[in-house]
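Q: coordinates only, sequence not included:
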């Protein structure tokens, strides 16, 4: 079981995201969708979902 985090300032390799599958999780941190390469990550996330991975969107911390 693997958990990968996509952050605005860092992320795993796209191939690593694509290779995820059943029982793996992708965490999308706040600000990650503003990455210049977000479209490529969306494609990789889609492949991982098809293979059985789960995705969660992390909320912004509240004061």
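A: Looks like it came in fine. Only a predicted model underlies this, so the values are computations on that prediction, with no experimental measurement involved.
Q: rest of the way, CA atoms for contacts and neighbours
A: Will do.
Q: following the helix or strand harbouring residue 48 in sequence, what is the next regular element?
A: With secondary structure defined by DSSP states H and E, residue 48 is part of helix 38-50. Remark: after helix 38-50, the chain's next helix or strand is strand 54-57, criterion DSSP H and E.
Q: and that following strand, what does it pack against?
A: For strand 54-57, the packing partners by 3 or more Cα pairs under 8 Å, 6 or more residues apart in numbering; DSSP states H and E come out as strand 25-28.
Q: got another, please set it beside the one above:
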């Protein structure tokens, strides 16, 4: 469940970055595009991990 929350948060951050880039007051647009690309890759990877069910946390037995 924690991994799915991480995926949802990364998607929300990605959406906020897209809004920041296209806002009329966005400064350093090129840097924001690089940041957007990194956030997209990170969000995609988190969604893939959540879909695959991979958990890096030790199991509590």
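A: Thanks, I have it. Keep in mind that what you see is a predicted model, and the values were worked out from it rather than measured.
Q: what's the TM-score here?
A: In this superposition the chains share a TM-score of 0.38, using TM-score structural alignment, normalised by the length of the second structure; 35 aligned residues with a Cα RMSD of 3.0 Å.
Q: which residues touch stretch 41-55 of the second structure?
A: Residues outside stretch 41-55 of the second structure that contact it (Cα atoms under 8 Å, 6 or more residues apart in numbering): 3-4, 6-7, 10-11, 14.
Q: need the buried ones from the residues you listed selected in PyMOL.
A: Entered in PyMOL, the line below selects the buried ones among the contacts of stretch 41-55 of the second structure, by 16 or more other Cα atoms under 10 Å:
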select buried, resi 3+7+10+11+14
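Q: for the contacts of stretch 41-55 of the second structure, which one is nearest residue 38 of the second structure?
A: Each of the contacts of stretch 41-55 of the second structure was scored against residue 38 of the second structure by Cα to Cα, and residue 14 proved nearest at 9.5 Å.
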